[in-house]
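S.K.: Attaching a predicted model along with its sequence, questions to come.
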Amino acid sequence: MPSRPTRPPLSRTTTHPLYHTARKKPRRWPLVLRFIKGAIHADIAIPVLTSAIFTALIVYVNQATHQHFSLPTNTIPSISIVVGLMLVFRNSTSYDRFWQGNSHLTTAATSIRNLTRSFLTCSHLAGKEPDDVESADTERTVRLLLAIIYAVKNHLRAEWGETIPLLLPKTEVDRRRRESQSLQRAEYIDLLPPGTRGYEDHGLGLLLQLSVQIEAYIKRGHDRGWFHAPQASQLTVQLNTLVDAYGSMEQIHLTPLPVAYLIHMRQVLALFCGLLAFGLCDEMGWWSILLVTFISFTLYGIEAIGAQLEDPFGYDRNDIKMDAIIEDLRVETTVLLEQWKTGSDIFEIKYN
């Protein structure tokens, strides 16, 4: 009986579309057992512990003095409705900011993809191969497009590259920020033309500075006859969409929730957890401590999640995966640029 042919071993590559964005580490522990990475326990430890200590004090005084100063049982449900509505508004608003931030970042990446495709495909005249100067101009502009998305990330994280000195790391977040800033400078050296100087110290964002150079390239392409007028107009629209998405992300970053609402939210949570101690101390006794701790852990945890989602462009594990999204865009753009430089038939450019 003839043997069945065996399949050749699958060749595994180091990347694939959206490799960095879709990559996930295997979970060694169920989420219910995670208390450090990605959790908000450290942020709410103090208010939860304070509620537990206050409840223990109320139970002790209630049992030691036999005064029975507990609240009526119907008081707590009435207040809990108000607290629930406030938390729903808090988290829905914060998640909307998270979703909008991710949407605007995707819009910026899509605009860069569209501009890259158009620049590499259309930057020539039919039947005429571009000379070295023109090819270098196109390659330089595509690299500027890729540098723009890094400028977006650095601007939203207040990482200004060479213009603002790095601080010594005091916390883990500071250390990661310092390492990221060092990496950003290396990326800018690779993407920006030699001698490029930023003007962040003068108040000009790097993205706007680079967008001027992209607009100048579109004009040069129109003057050379590469882009007809409607096409040049569409390229400018794509560039405007990119800048508009950048402005929307900047608005999310610079417009926090009103401080009056945040103060009132914290005060209401503290008052509610305090009233729980009075409402449960008579019936539950020392078990009130456990119940109040659990309720305060739940309420303060929901509020802390909303606080993290409020500005989704940082380094928290619950923030947008900006580094992964931008790295995937860099891989895509680099592959297209390398294929264009080697004359690959992916662009179907044929010269007679």
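M.R.: Looks like it came in fine.
S.K.: Every contact and neighbour count from this point should use C-alpha atoms.
M.R.: OK.
S.K.: from the chain's centre, how far out does the longest helix along the chain sit?
M.R.: Ranked by residue count and defined by DSSP state H, the top helix of the chain is helix 75-122. Mean-position distance between helix 75-122 and its chain equals 10 Å (CA atoms, centre = their mean, to the nearest Å).
S.K.: Could you do stretch 221-240 as well?
M.R.: Relative to where its chain is centred, stretch 221-240 has its mean C-alpha point 31 Å off (CA atoms, centre = their mean).
S.K.: can you check stretch 172-189 too?
M.R.: 16 Å.
S.K.: List the buried residues in that stretch.
M.R.: Neighbour-count burial for stretch 172-189 flags 177, 178, 180, 181, 184, 188 (criterion: 16 or more other CA atoms under 10 Å).
S.K.: what's the helix or strand for the fourth one?
M.R.: It stands for residue 181. Following DSSP states H and E, the helix or strand that holds residue 181 is helix 172-191.
S.K.: From the contact counts, what lies against that helix?
M.R.: Other elements packing on helix 172-191 under the criterion 3 or more CA pairs under 8 Å, 6 or more residues apart in numbering; DSSP states H and E are helix 132-156.
S.K.: ok, and here's another one to check against it:
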Amino acid sequence: MIIYESNRNWLRDVNHLYRSYTMQKIVRSTLWVGAGMTLINFLVHGVFKLTLWRIETGTFSLLGIVLSILLVFRTNSAYDRWWEGRRQWGNLVNNCRTLAMLLHASLPESDLESRRFMAAHIANFCIALKEHLRGGVKLTELIHVTAEERDLYGTKTHLPNFIAAQIQVNVQEKVRAGELTAADLLNIKPHTQTLYDVAGACERIKKTPIPFSYNVYLKLYISAYTLILPFGLLPNFGYVGVGLIMFIFFAFIGIELMAEEIEEPFGLDCNDLPIGDITHTIKQNVYELLEVGHPEEPKPKELYQKVF
């Protein structure tokens, strides 16, 4: 994720855009369109001396209004998905902290084994969820896992659910053993339930993309709009019209590709959510709250870029 301070340095922020993979795609596509339009203009006016059929510029205004409405809906839908993902991970942060705080208040200070178990499993749930949303859990990233646990985890198709279940089972066992009270269980249960709720909400975002027909229709509309632009701009502006076509295409395709980038917010693109960093924060917080020291594992390296 690109981390920056808004309204601090306009030119530096704009200059940083070229590092974005999406922006590189936009620029490459725009240059290809410019090259194609230059070739068309050269062949039509310079070689064959033809006269292009002219379309009145008012037509493009009407078509542009329709396209703008579609792009606004597309951008809003994509940003809603991005923001919903951020809200869910913010909810996960708060509930993991609260769960750790309640366990700290309920478990005896001398019961370091239970405290370490809870701290490791809360942290591992977040690590597993992060990788689950990215296509598969990497068992080597989990912390304080025995060889037997690693073999067991390798057999699970939904590891975040299994780890959350282990937390709940451990709490229930302590209630039956008298180490926790029924009141403790009532306080803790909503926060363990939230682990499932957050995982389900994130899976909903990941597995329910923008409808395919809508996505393809918008791409076809942008392509068709760009292809008819020469009939309105090249006869009047010549090679200057090529620049105008490139600028219009840059604006429309840029909005579409940026929406595509943020609609699935759990990946490693430069504008995706920093869930690796959030996971590291949760891990540090729960270990501190349960007073069992800090995990020794280093912070995972993500594709973050800071602009200051």
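M.R.: Structure's in. What do you need? Note that the structure is a prediction, hence the values are computed from the model and not measured.
S.K.: With both chains overlaid, what TM-score comes out?
M.R.: Here the superposed chains carry a TM-score of 0.85, computed using TM-score structural alignment, normalised by the length of the second structure; 290 aligned residues with a CA RMSD of 2.7 Å.
S.K.: Where does the longest helix of the first structure end up in the second structure?
M.R.: On the basis of TM-score structural alignment, helix 75-122 of the first structure is assigned to residues 59-106 in the second structure.
S.K.: still on that earlier bit, what is the helix or strand just after the helix holding residue 181 of the first structure packed up against?
M.R.: Sequence-wise, the next helix or strand downstream of helix 172-191 of the first structure (DSSP H and E) is helix 206-224. Counting contacts by 3+ CA pairs under 8 Å, 6+ apart, helix 206-224 of the first structure packs against helix 132-156, helix 229-254.
S.K.: What span of the second structure is helix 206-224 of the first structure aligned with?
M.R.: Going by TM-score structural alignment, helix 206-224 of the first structure lines up with residues 159-177 of the second structure.
S.K.: Kindly report the same for stretch 310-321 of the first structure.
M.R.: Against the second structure, stretch 310-321 of the first structure falls on residues 263-274 (TM-score structural alignment).
S.K.: Between helix 229-254 and the longest helix of the first structure, find me the angle.
M.R.: Angle between the axes of helix 75-122 of the first structure and helix 229-254 is 150 degrees (criterion: axes from the mean of the first three to the mean of the last three CA atoms, to 10 degrees).
S.K.: now helix 75-122 of the first structure and helix 132-156, what's the angle there?
M.R.: Using the same axes, to 10 degrees: helix 75-122 of the first structure against helix 132-156 is 170 degrees.
S.K.: after superposition, how close is helix 75-122 of the first structure to the second structure?
M.R.: In the superposition against the second structure, helix 75-122 of the first structure averages 0.8 Å from its aligned positions (mean CA distance after the TM-score superposition for the first structure).
S.K.: mind checking how far stretch 168-176 of the second structure is from the chain centre?
M.R.: 35 Å.
S.K.: Check how far that stretch sits from its aligned residues in the first structure, on average.
M.R.: Overall, stretch 168-176 of the second structure averages 1.6 Å from its counterpart (mean CA distance after the TM-score superposition for the first structure).
S.K.: Return the residues in contact with the residue nearest the centre of the second structure.
M.R.: When CA atoms, centre = their mean is applied to the second structure, the residue found nearest the centroid is residue 265 (1.3 Å). By CA atoms under 8 Å, 6 or more residues apart in numbering, the contact set of residue 265 of the second structure is 81, 82, 85, 271, 272, 273.
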